[in-house]
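Peer 1: need a 3D model of the following:
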Amino acid sequence: MEHHSGDEGHTASAGALDQPDYGSAHLHRSRGRSRRKRLRVIACAALGAVLVGGGGLAYAWSHLNGNLKGTDIDAALGRNRPRAGHDGAMNILLLGSDSRAGTHGRYGRGVTGARSDTAMVLHIDKSHRTASVVSIPRDTMVDRPPCAKPSGGTAPGERQSMFNAAYQAGGPACTVKTVEKMSGVRMDHYLEVDFQGFEKFVDELGGVDITTHRAIKDTSSHLSLSAGRHTLKGEQALALVRTRHGVGDGSDLGRIQLQQTFIKALIHRCESIGVVTNPARAYELADTATRTVSADTGLASADKLLGLAKDLKGISPDHMNMITLPVRYDTQDPGRVLPLTQASHQVWQALHDDRPIPKTATDNSVAARTDSPVSADT
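Peer 2: This is a model prediction of the structure:
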């Protein structure tokens, strides 16, 4: 199978493991339940540390902690934020940044800085049995609030700015602030992965299985897939989730459908690799994951990710509702989209109230007219 790189955007790809108990006796019992153990979308960074066991656990834990990079978004955002919930529900902003730093032009030249080419709000309900995922198109026009710059000073707010420019203006904290302003929902955490991190993680998994219902060819992302079943390694998987000209109407909306489908395939791949009976393999995955993700300081430690993994253990892909924020094309620029005011309010209010997103919320969205040409192999 040929591997190709692309140049158009990507998705975040973090996963999470249901935590087995510590110690050999507990590990023995967990093997009897291994088929029920599931890798989840968020905390795959905790994979190996909890499986190594014995005297190596402390070293492994310390090493994984050292891999993680944290940003104090609470300090950057201050107190003028939506109120935090206290009922056990949780909102996590998943970011895929298009940073090309250190890639020597592998993902396209002439692009400086970084933007959030992929943004998904993951809402975990208070029972921790179901989840909703809301993808925000990068081309959405929003009113961006003033943001503190990581290097100092303040980036002024801007009306009708492209959503993904918030990251460039003020880093992940500015993207969090922009999402909170447009949604009225507090983001409890964020997780981020860049191009290189995505590739490395998929390669460490041994590839991800997908089925294409028709051929996909995109000269911009250099993706060429025939109809049928494929095992995509990192470079080709990145091309898939970055492609846009080979699917749908060529906009970001078709790419989002690919990204959501790929996440489901990624979860299934994680579930099938048998980490419970292979601690060394699990640790390799954990080491790769923790070296390739960034998080807020509230999540940037192995024990915090482990706790999140425990929280997510009751959620299966069948109980994860994935939608795209309801939008319409901008009449001033067909390459941009605008949120549908009433429908978007329904979506955000459902997350705020910890309720399922109404199915009717996306009825009039142009995003709902785009079908994915790819399905996840399960």
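Peer 1: from now on I want contacts and neighbour counts done on CA atoms only, so please keep to that.
Peer 2: Noted.
Peer 1: show me where the stretch 1-150 of the chain has its strands.
Peer 2: Listed in chain order, the strands found in the stretch 1-150 of the chain under DSSP state E, counting those that start in this stretch are 16-17, 39-40, 69-71, 90-97, 116-124, 131-135, 141-144, 147-148.
Peer 1: that should have said the stretch 201-350 of the chain, apologies.
Peer 2: So, for the stretch 201-350 of the chain - with DSSP E, counting those that start in this stretch - the strands run 208-212, 216-218, 223-225, 228-232, 293-296, 320-324, 327-330, 333-339.
Peer 1: also this sequence, please, to line up against the first:
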Amino acid sequence: MSADSTLEPGTTGPRHRAAKGRRRKTRGKHDKAVLVTAWTAAGVLVLGGTGAGYLYFHLNGNIKSVDINQALGTDRPVDVDNGSQDILVLGSDTRSGSNKKLGGGVDDGSARSDTAMIVHVYEGHKRASVVSIPRDTLVERPECTDANGKTHPAASYAMFNSAYSTGGAACAVKTVESMSGIRMDHYVEVDFAGFEKLIDVLGGVDITTTKDIKDPDSHLDLKAGEHTLTGKQALGLVRTRHGVGDGSDLGRIQLQQAFIKALIEQVKDVGIFSSPRKLYDLADTATDAVTTDSDLDSVKDLASFASGLKGISSKNMTMVTMPVQYDPDDPNRVLVDKTKSQQVWAALKADRTIPKSATKGTATGAADGVVASS
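Peer 2: Sure, this is the predicted structure:
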């Protein structure tokens, strides 16, 4: 899949069949992804509200927010109050500031979403399901209005990640809600620089690779075995696509999901209580890296939200990729498997476990077993 495809808008024009042959493994300096989870951004803030005076207001001032409710109005799925929560988690590769050297390209101030996950927290907040959405999925993007009030028309066969680059967070949320029929209760976004710094402040993340991973594009060279990844290495791992599987975004998603589980356990085990300085560094880094919906735009609200997630361990988390199939007209794109994806959405709406049949026989990216959490 072409990395430069992150810039392609949706189109209503005719589609052309690609030449037959092996799936292409394109390379490019703009091919990036960043892993983000609600636990990473918010979980370290459970004690954030204990800071007094300047420190508390400094952390509050770090947090950036988007008023999703105001932007989308009433044209949204019904808000089902059954004790569960649904959170859209995005990773962005803004091309401005400290992200320029990580994201590549020119400092044009633009931003693109490379990683998207729907996190469904079940009633009782003891377990969760995570559904990764491949960025190269062709979808029906609804009409949406950006933060500047400009309305963008709907588009057919639009790449999923074009929603964010077209209309920002609100458009991404509206696209997800249109696809799934599920109202998102919250929105969490983390950028490249914040992700890398957060991993370093945590002291790295322990993972085990079951195969060698080498990708010059993401500056990653790992032999099979145990590793404690630095922030730079972790970012390389969740960005790589050429070093694993068939070179598709689907293979990279499998790496990201394995890394999430390792990261969650790392956050739960890190000794932040014994070091006030480390606690503050984590809170400062996380609040500076994160953009949330307006209901989570204070340390108090974010800490309360995180407290509701801290009881979920990696063992009580199901992670799947939204059911898709390779596009026969373009080997660098995937199409939603509508029948199977509806099984996923129906299960989440009913607060039930996603059935295994929902992902059986779908495209996977052929990267099974590359990384296991330590």
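Peer 1: now the TM-score, please.
Peer 2: The pair, once superposed, lands on a TM-score of 0.88 when counted by TM-score structural alignment, normalised by the length of structure 2; 344 aligned residues with a CA RMSD of 1.7 Å.
Peer 1: quick one on the thing from earlier: pick the most deeply packed of the strands of the stretch 1-150 of structure 1.
Peer 2: strand 16-17 (a mean of 30; mean count of other CA atoms under 10 Å).
Peer 1: elements contacting that strand?
Peer 2: strand 39-40, helix 302-311 (3 or more CA pairs under 8 Å, 6 or more residues apart in numbering; DSSP states H and E).
Peer 1: looking at those, which is buried most?
Peer 2: It is strand 39-40: most buried of those by mean count of other CA under 10 Å, with a mean of 28.
Peer 1: neighbours of the aligned residue in structure 2 for residue 257 of structure 1, how many?
Peer 2: When structure 2 is aligned by TM-score structural alignment, residue 257 of structure 1 is paired with residue 254. Residues near residue 254 of structure 2, counting by other CA atoms under 10 Å, number 26.
Peer 1: likewise for residue 233 of structure 1?
Peer 2: As a burial measure, residue 233 of structure 1 scores 23 neighbours (other CA under 10 Å).
Peer 1: got it, and residue 251 of structure 1?
Peer 2: Around residue 251 of structure 1 there are 21 residues (other CA under 10 Å).
Peer 1: ok, it - contacts?
Peer 2: The contact partners of residue 251 of structure 1, by CA atoms under 8 Å, 6 or more residues apart in numbering, come to 244-245, 335.
Peer 1: and residue 123 of structure 2? What does it align with in structure 1?
Peer 2: In structure 1, residue 123 of structure 2 lands on residue 126 (TM-score structural alignment).
Peer 1: go on, residue 82 of structure 2?
Peer 2: The equivalent of residue 82 of structure 2 in structure 1 is residue 87 (alignment by TM-score structural alignment).
Peer 1: how about residue 372 of structure 2?
Peer 2: Match for residue 372 of structure 2 (TM-score structural alignment): residue 375.
Peer 1: A helix includes that match, no?
Peer 2: No. Assigned with DSSP: H, G, I helix; E, B strand; the rest coil, residue 375 of structure 1 falls outside any helix and is strand.
Peer 1: between the strands of the stretch 201-350 of structure 1, which gets nearest to residue 268 of structure 1?
Peer 2: With CA to CA as the criterion, residue 268 of structure 1 lies closest to strand 208-212 of the strands of the stretch 201-350 of structure 1, at 8.5 Å.
Peer 1: pull the longest helix from structure 2.
Peer 2: helix 249-269 (DSSP state H).
Peer 1: angle of that one against strand 113-121?
Peer 2: Angle of helix 249-269 of structure 2 versus strand 113-121, following axes from the mean of the first three to the mean of the last three CA atoms, to 10 degrees, is 60 degrees.
Peer 1: got a list of what the alignment partner in structure 1 of residue 209 of structure 2 touches?
Peer 2: In structure 1, the residue paired with residue 209 of structure 2 is residue 212, using TM-score structural alignment. By CA under 8 Å, 6+ apart, the contact list for residue 212 of structure 1 reads 225-230, 373-375.
Peer 1: and these, which of them are buried?
Peer 2: Buried members of the contacts of residue 212 of structure 1, scored by 16 or more other CA atoms under 10 Å, are 225, 229-230, 373-375.
Peer 1: can you lay out those as TSV showing distance to residue 79 of structure 1?
Peer 2: Compiled in TSV, these are given as follows (distance: CA to CA, whole Å):
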residue	distance to residue 79 of structure 1
225	48
229	49
230	48
373	44
374	43
375	42
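Peer 1: any idea what residue 174 of structure 2 aligns with in structure 1?
Peer 2: Counting by TM-score structural alignment, residue 174 of structure 2 corresponds to residue 177 in structure 1.
Peer 1: part of a helix, is its match?
Peer 2: Yes. Under three-state DSSP, residue 177 of structure 1 sits within a helix.
Peer 1: without its sequence neighbours, what residue ends up closest to it?
Peer 2: residue 77 (6.9 Å; CA to CA, 6 or more residues apart in numbering).
Peer 1: now residue 241 of structure 2
Peer 2: Here the residue nearest residue 241 of structure 2, using CA to CA, 6+ apart, is residue 247, at 4.9 Å.
Peer 1: hmm, that neighbour is touching residue 365, no?
Peer 2: Yes. If you go by CA atoms under 8 Å, residue 247 of structure 2 and residue 365 touch, sitting 7.4 Å apart.
Peer 1: and those two? which has more neighbours close in?
Peer 2: Applying other CA under 10 Å to residue 247 of structure 2 and residue 365 shows that residue 247 carries more neighbours, namely 22 against 19.
Peer 1: good, we can wrap up now.
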